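Novice: how would this look folded up:
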Amino acid sequence: MKVNMGSADRIIRAIAGLVLLALVFIGPQTPWGWVGIVPLATALIGNCPAYSILGIKTCKTK
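Specialist: Predicted coordinates for the structure are as follows:
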């Protein structure tokens, strides 16, 4: 898998994923917080499948 996400995109996704996961354990304790696994996983991997389909690339080319 090629990296198609830049560092700013990865940081934003990681923060959003952690905030959503916090909803499961802290706050309203809603099961919708488990959706936060998706942005967190894509941030850790550095590849977004939707970006690949749409041909979007936010990382700097080398």
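Novice: can we go C-alpha only for contacts and neighbour counts from here?
Specialist: OK.
Novice: This protein: helices as residue ranges?
Specialist: 7-25, 37-45, 49-54 (DSSP state H).
Novice: for comparison, sequence B:
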Amino acid sequence: MTQNVGGIDRILRVVVGLVLIGLAATDNIGVWGYIGVVPLLTGLFRYCPAYSIFGCKTGGGSCGTGCGTGCKTDCK
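Specialist: Down below sits the predicted model:
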């Protein structure tokens, strides 16, 4: 499982996940807020299955940034 979630993306995922879970726990948005577990976990593990399907990778490194960089075989 190669990491495909970069720094800013990771921070945003963790923050959004925690906010959604917090709102759900306080009954502000209902049980749907617990969907925040998904961005929280993808941020913590730095891996997004959807990014893998579409060939995306955020962050720096030798492969550049963003989706469609065409460098799947060059990344290690």
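Novice: Now compute the TM-score of the two chains, please.
Specialist: Here the TM-score for the pair of chains, by TM-score structural alignment, normalised by the length of the first structure, is 0.90; 62 aligned residues with a C-alpha RMSD of 1.3 Å.
Novice: Contact partners for the spatially most central residue of the first structure?
Specialist: For the first structure, Pro39 is the residue whose C-alpha lies nearest the centre (C-alpha atoms, centre = their mean; 2.2 Å). For Pro39 of the first structure, the contacting residues are Arg13, Ala14, Ala16, Gly17, by C-alpha atoms under 8 Å, 6 or more residues apart in numbering.
Novice: And the helices of the first structure: which comes nearest Pro31 of the first structure?
Specialist: Closest approach to Pro31 of the first structure among the helices of the first structure is made by helix 7-25 (5.8 Å; C-alpha to C-alpha).
Novice: related to what we said a few turns ago, for the contacts of Pro39 of the first structure, which ones persist in the second structure?
Specialist: Mapped onto the second structure and checked by both residues aligned by TM-score structural alignment, their matches' C-alpha atoms under 8 Å, the contacts of Pro39 of the first structure keep the contacts Arg13, Ala14, Ala16, Gly17.
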